[in-house]
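# fold the stuff below for me.
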Amino acid sequence: MKGTLFIILLLACCLSVYAQQPADNNHIRGRFQVGDVTTDPGVHDPVMAKEGDTYYVYYTGGGIQVWASKDMKTWTKLPSVFSVAPAWVAQRLPSFKGLGFWAPDLSFHNGQWYLYYATSIFGKNTSVIGIATNKTLDPKSKDYKWVDGGMVIQSVTGRDDWNAIDPNLAIDENGTAWLVFGSHWDGLKLVRLNPDLKTIAEPQEWHTIASRPRDYKYTDAEAGNGEIEAPFIFKKGDYYYLFASWDACCSGIHSTYNIRIGRSKKITGPYLDKDGVDMAKGGGSLVLGGDTGVNKTFYARGHNSVETFDGVDYMAYHAYTTTYERLEINQLDWVDGWPVVKK
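The predicted structure is shown next:
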């Protein structure tokens, strides 16, 4: 989501939303105190991982930024994944400049970490998803080195009715790799990958697994309404659970972001919500949104990831306050086969 327009909007957003102010650490959810990442407040689109005794949070911006913690409370800033943008990105997106990568997805396979990331021309479906690998997440290790693997998927305005952003890798019960991604336009897409986890498998197999009605007075070059993005597939028991974010992000207290869910016994869907409505046809049960009532601390929540550490399921996401986006981490309970934020 970069380009001239995005840079202008991002600067304006930074001035009004990301201004560093003392954090209100009085809001407690589950057994974790939120608002702990305060020295660099703009945590956006977080994904969590654990290696050894250390938790890591990777998130949007600055070449993919990184925090590390031993307890999920006290966080230390680590070097970004990229200090220089891979040359192929500017070749695919000629107007791209800087280190505006976002929405990282991180998981461990085949003896190494796979990091998917995206960038785009803001408000357009001119987007790319790339991949980088590393043997370790510990910058102090002699094996630490991010190796860019190039482009995985590109979407092109006028050619595609989908948008190649917000990637998430999912492995099905047969060991087959799938990449779920997308936002707005025709919704969230799922495509089968080769065992290298870097290329699309042939014959190509694509699925639309979530979508919302859109006002098609907008052209295919504009995001329009019917916001849906940030897919994440999590396997639990007999079901694959599809998390997605609805409505508007990135607008501070005016954000309306909320996390929705459906489930399926097949990774390709259909993903049905609690009322049996297919997410590909506008379905999606609410998991978590902004605070309700007059005394709000968080105005919206979204772009989540879900991980299991030491037998416990956690959900990480960003939340909009009156000052900036914060990292929140919740423990999940499961009630009647559906995730519930532990309070």
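# please make it C-alpha for all contacts and neighbour counts, starting now.
OK.
# give me the buried positions along the helix or strand containing Ala316.
Assigned by DSSP states H and E, Ala316 falls within strand 312-320. By neighbour count with 16 or more other C-alpha atoms under 10 Å, strand 312-320 contains the buried residues 313-320.
# using TSV, please lay out the residues you listed together with distance to Thr136.
TSV is the format used below for the buried residues of strand 312-320 (distance: C-alpha to C-alpha, whole Å):
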residue	distance to Thr136
Asp313	22
Tyr314	22
Met315	23
Ala316	21
Tyr317	23
His318	25
Ala319	29
Tyr320	31
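# out of the residues you listed, who's nearest Lys296?
Comparing the buried residues of strand 312-320 against Lys296 with C-alpha to C-alpha places Tyr320 closest, at 10.5 Å.
# quick one: that closest one and Tyr299 touch, right?
Yes. Using C-alpha atoms under 8 Å, Tyr320 makes contact with Tyr299 at a distance of 5.4 Å.
# now the common contact residues for these two.
Residues touching both Tyr320 and Tyr299 (C-alpha atoms under 8 Å, 6 or more residues apart in numbering): 252-253, 255.
# any chance of TSV for the residues you listed, columns distance to Lys342?
Listed next are these as TSV, based on distance: C-alpha to C-alpha, whole Å:
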residue	distance to Lys342
Gly252	25
Ile253	24
Ser255	24
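# and these, which is closest to Gly175?
The nearest one, if we look at these relative to Gly175 and count by C-alpha to C-alpha, is Ser255, at 37.8 Å.
# for the closest one, give me its contacts.
So Ser255 contacts 248-249, 299-300, 320 (C-alpha under 8 Å, 6+ apart).
# next one: Ile329
Per C-alpha under 8 Å, 6+ apart, neighbours of Ile329: 32, 34, 314-317.
# so can I have CSV of those residues showing distance to Trp178?
Below are the contacts of Ile329 laid out as CSV (distance: C-alpha to C-alpha, whole Å):
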residue, distance to Trp178
Phe32, 32
Val34, 32
Tyr314, 22
Met315, 21
Ala316, 22
Tyr317, 22
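# ok, of those residues, which one's closest to Asp71?
For these, the nearest to Asp71 is Phe32 (9.5 Å; C-alpha to C-alpha).
# hmm, Asp71 and that closest one touching each other?
No. At 9.5 Å, Phe32 does not count as touching Asp71 under the criterion of C-alpha under 8 Å.
# so these two - more neighbours on which side?
Phe32 (17 against 11; other C-alpha atoms under 10 Å).
# wait, isn't Lys265 in contact with Gly237?
No. The criterion here is C-alpha under 8 Å, and Lys265 misses it with Gly237 at 9.4 Å.
# more neighbours, the two?
Lys265 (15 against 9).
# now show me the structure for the sequence below, then we'll compare the two:
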Amino acid sequence: MGHLHRGGVLAAVLGLALATTASAPAVAGSGPDRYRNPISADFADTFADPVVVRGDDGLWYAYGTSDPLREGEKQAHRVPTARSTDLVHWTYVGDAFTADQRPSWAAPGAAFWAPDVRRVGDHWVMYVTVTDTNVSADTFDTAIGAATAPSPTGPWTFADQPVVAPRPGGGGGYLWTIDPSQFTDVDGRNYLYFGSYYGGISVTELSADGLHAVGTPNLVAVDNKFEGSYVLRHDGWYYLFASTANCCAGPATGYSVHVGRSRSPRGPFVDRDGLRLNASRAGGTPVLTQNGNRWIGTGHNGFLTDLSGQDWIVYHAIDRADPYLDEPFGINERPMLIDRLDWIGGWPTVNAGAGPSEGSRPAPVTTARLDERFTGTALAGWRTGGGTWQVTDGALTGTGALTSRTSVGGDVRAEADLRLTGADAAGLRLGRVDVRVEGHRLVAREAGGATASVALPAGVDLADRHNLAVEVRGRQLVAELSPARLGDQLAVVTLRLTHPTAGPLTLLAAGGPATFDNVSATRLYRPARQAVAAPRVGPLLSGWSDEFDDGLDPAWRWVRQNPDATVRDGALRWPVEGSDLTGTGNTAGVLLRDAPTGDYVAETKVTLDLGEETVRNFQQAGMIAYVDDDRFARLTQVAIWNTRQVEYGYELPFAGQPVYGGNIVGTPATTTWLRLAHHVDPATGEHEFRAGSSRDGTHWTWGGVWTFPADTTPRIGLVAHGGANPPVTAEFDYLRFYR
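The predicted structure is shown next:
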């Protein structure tokens, strides 16, 4: 959910209230419709941990964590709910729960965090963090609860027992049983992902009704690094999205979304470099991180697909100029944002890698060329090919064939919500291709051509509403059946066509009636094929660099010199100090030199043997962009409890005191290469520093951007501090600058 952070160089305070600047190609959808983040501005100043679903009525519903919605409101809502016709303009429609509504096992005053809403069978289920239960006097003995409802707007009724009960922690207190996310697999099994920094992210199988954990959970993402999970299935892979770093450090919040993938919903999940997410040196490929614009702390995501087939990520972020609700150091103000989720080389990335958007962008496609919600009884836009069809209660029921008078040419996506209320087979026809549910299989059949099919899970009741979506790009057809179009397909079938698709959309039902709703067909989205470029590394600026070949270059200057730091045999050797720079202590040594003007990249290679698994808080070494002791960006490989991470920490003065947060940039090896790419924003004059790390000096992971005011002159330096026990020495091979 992201209110808490046990790890990190600066521990967060427990409490309820708590890059690149290149533009990505605007490829999502077509037409004049546009949006601008935050999309929650119409109804809320803050709307954290958002998820979005499409309801049976064809409208979109968003749910957020229990906070006040507006400045000055003071009173927290009980899972606030909003509705939209276009995913851009939203209206608050009430809270999921009344002020006195709670499950019998929840303590009075318990809050509800991080809702996840799914269709299970013939109803909707909301999974939610319950922050305080009656199993102990501990005020944070968290659990996962569930509530059911007939529609996305309720009424919601809590289940009698928690889905996942409070779990005592081996180190005291209770493991953080928060941030639920449900997933239904192609075999029909339901899973729940949950957990956070204290205890890690686990997955457990659920009962068929989705209300009880069964079996033994297993760890899929290590503790002290990840929370806020979301799993979806794409091209046969299971992708675990998880947020990392501190959600709620105000203007220093570096929250971001990373991902790993697996061939199983139980993992193991690995990142693009093959590193597991549940190891001490945990992997994680960045999906969404701050890029130097208005938005920081971009995390805790949901997922949706628009009518054109384009995927989108919904998440919260913090405006770095307005980080708190009402007053400094109160509730972190985290409005809801949405951006395009692209798939490039098998990996998801936001806006082709450009990150969160600030300006006007093409909006999601929510109105199709053929867009039938059956709100009236007339079928003027359709012609029958036999059988009987009628509209009742906002849906279409019939047998035979019903063909739209609207044609959609070229690459196309068509979909419908479907119930086999008596039919033996039902589905969609696009030109010469039928895609039907028949014989408990999903079947795609081209007239005069090939047939492909896949079995549906045995427990699927086809009288319940499911979404059938068909995409044709060129001569490749992909069809899927899912509970509610949230990336958890029950069946996926592909078919290579012999002819391009041409012709109108036809609804088909044989052997009895079938019910259709939310029928649409429109041009298929145009995918992004290439990611935005990583920071360019040009020629070496030898006059600014130091290889440590002949003592320490005279250009270096110390802040609090450490006499034990020595240069010999082509390396700077620096025993890690028992000191730090965060907060008001400011006792650590910093070795600095001036930086070139304009754009440049600074790089160092640092060896630091921190071992694995053991707690060595918070030994670290690496590079720093430094203005003074209360304004710096520090890129280090660091021990954070049992994990080893590359942390891009940031401190700045705010409201009379220093504030520290961090962003995570890749996974360290014993020897790690680090880069800071400096860019001056031509509009504001701000200094932007994007961080990168590498385990081999060749393949780089680029992370977030921290900024410095235009009237500052950051220097670049080295640091080795955070703890002197056990003794360990950092070894720097060089500090280089590149144009």
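# superposed, what's their TM-score?
The TM-score (TM-score structural alignment, normalised by the length of structure 1) is 0.80; 297 aligned residues with a C-alpha RMSD of 2.7 Å.
# on that earlier part again, of the contacts of Ile329 of structure 1, which are still contacts in structure 2?
Using both residues aligned by TM-score structural alignment, their matches' C-alpha atoms under 8 Å, structure 2 keeps these contacts from those: 34, 314-317.
# check these and tell me the two furthest apart.
Checking those with C-alpha to C-alpha, the most distant pair is Val34 and Tyr314, at 13.6 Å.
# counterpart of Trp109 of structure 1 in structure 2?
Not quite, residue 109 of structure 1 is His, not Trp. Counting by TM-score structural alignment, His109 of structure 1 lines up with Val120 in structure 2.
# and for that match, the neighbour number?
21.
# isn't there a helix covering Ala352 of structure 2?
Yes. According to DSSP: H, G, I helix; E, B strand; the rest coil, Ala352 of structure 2 belongs to a helix.
# got the contact list for Asp333 of structure 1?
313, 339-342 are the contacts of Asp333 of structure 1 under C-alpha under 8 Å, 6+ apart.
# for Phe303 of structure 2, see how far away Arg340 of structure 2 is.
Applying C-alpha to C-alpha, to the nearest Å, the value for Arg340 of structure 2 to Phe303 of structure 2 is 10 Å.
# higher neighbour count, the two?
Arg340 (29 against 21).
# with adjacent residues omitted, what lies nearest to the more buried one?
Spatially, and ignoring its direct neighbours in sequence, Arg340 of structure 2 is nearest to Trp312 (4.5 Å; C-alpha to C-alpha, 6 or more residues apart in numbering).
# please report how far the one you found lies from Arg573 of structure 2.
47 Å.
# what does Ala514 of structure 2 give?
74 Å.
# more neighbours, the two?
With neighbours defined as other C-alpha under 10 Å, Ala514 of structure 2 and Arg573 compare such that Ala514 has more, 27 against 20.
# translate that one into the numbering of structure 1.
In structure 1, Ala514 of structure 2 lands on no residue (TM-score structural alignment).
# list the buried residues for the helix or strand containing Ala514 of structure 2?
According to DSSP H and E, Ala514 of structure 2 maps onto strand 504-523. Buried residues in strand 504-523 of structure 2, counted by 16+ other C-alpha under 10 Å: 504-510, 512-523.
# do stretch 106-114 of structure 2 as well
106-107, 110-114.
# for the residues you listed, work out which two are farthest apart.
Largest pairwise distance in these, by C-alpha to C-alpha, is 17.9 Å, between Ala107 and Ala114.
# which parts of structure 1 are helices?
Per DSSP state H, structure 1 carries helices over the ranges 4-16, 87-92.
# which one, of the ones you listed, ends up nearest to Ser183 of structure 1?
Using C-alpha to C-alpha, the helices of structure 1 put helix 4-16 closest to Ser183 of structure 1, at 16.5 Å.
# can you list contacts of that closest one?
In contact with helix 4-16 of structure 1 (C-alpha under 8 Å, 6+ apart) are residues 95, 121-122, 250-252, 323.
# show me which of these are buried.
121-122, 250-252, 323.
# now for the residues you listed, which pair is the farthest apart?
Most distant of those, by C-alpha to C-alpha, are Ile121 and Thr323, 26.3 Å apart.
# returning to what we had before: show me the contacts for the residue nearest to Arg340 of structure 2.
303-306, 338-341, 364.
# rerun that using 6 Å as the cut-off
303-305, 339-341 (C-alpha atoms under 6 Å, 6 or more residues apart in numbering).
# which position in structure 1 pairs with it?
With TM-score structural alignment as the criterion, Trp312 of structure 2 matches Tyr314.
# now swap in Leu240 of structure 2 and tell me
Checking TM-score structural alignment: Leu240 of structure 2 goes with Leu242.
# nearest spatial neighbour of that match, chain-adjacent residues omitted?
Nearest to Leu242 of structure 1 is Ile233, by C-alpha to C-alpha, 6+ apart, at 4.6 Å.
# residues near the aligned partner of that neighbour in structure 2, how many?
Counting by TM-score structural alignment, Ile233 of structure 1 lines up with Val231 in structure 2. As a burial measure, Val231 of structure 2 scores 26 neighbours (other C-alpha under 10 Å).
# just Thr98 of structure 2 next, same as before
For Thr98 of structure 2, using other C-alpha under 10 Å, the count is 12.
# list just the nearest of the kept ones among the contacts of Ile329 of structure 1 to Asp275 of structure 1.
Distances from Asp275 of structure 1 to the kept ones among the contacts of Ile329 of structure 1, taken by C-alpha to C-alpha, are shortest for Met315, at 22.9 Å.
# test my guess that the closest one contacts Asn330.
Yes. Met315 of structure 1 lies in contact with Asn330 (C-alpha atoms under 6 Å); the separation is 5.2 Å.
# burial count for Gly111 of structure 1?
Neighbours around Gly111 of structure 1, by other C-alpha under 10 Å: 9.
# what of Gly622 of structure 2?
30.
# would you say it is within a helix?
No. The assignment for Gly622 of structure 2 (three-state DSSP) gives strand, which keeps it out of a helix.
# quick check: the gap between it and Thr636 of structure 2.
Applying C-alpha to C-alpha to Gly622 of structure 2 and Thr636 of structure 2 gives a distance of 4 Å.
# who touches both of these two?
Counting by C-alpha under 6 Å, 6+ apart, nothing touches both Gly622 of structure 2 and Thr636.
# returning to what we had before: need the buried ones among the contacts of helix 4-16 of structure 1 in a markdown table with distance to Val84 of structure 1, can you?
Below are those laid out as a markdown table (distance: C-alpha to C-alpha, whole Å):
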| residue | distance to Val84 of structure 1 |
| --- | --- |
| Ile121 | 19 |
| Phe122 | 20 |
| Cys250 | 25 |
| Ser251 | 28 |
| Gly252 | 29 |
| Thr323 | 30 |
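# ok, of those residues, which one's closest to Glu51 of structure 1?
Comparing these against Glu51 of structure 1 with C-alpha to C-alpha places Cys250 closest, at 30.4 Å.
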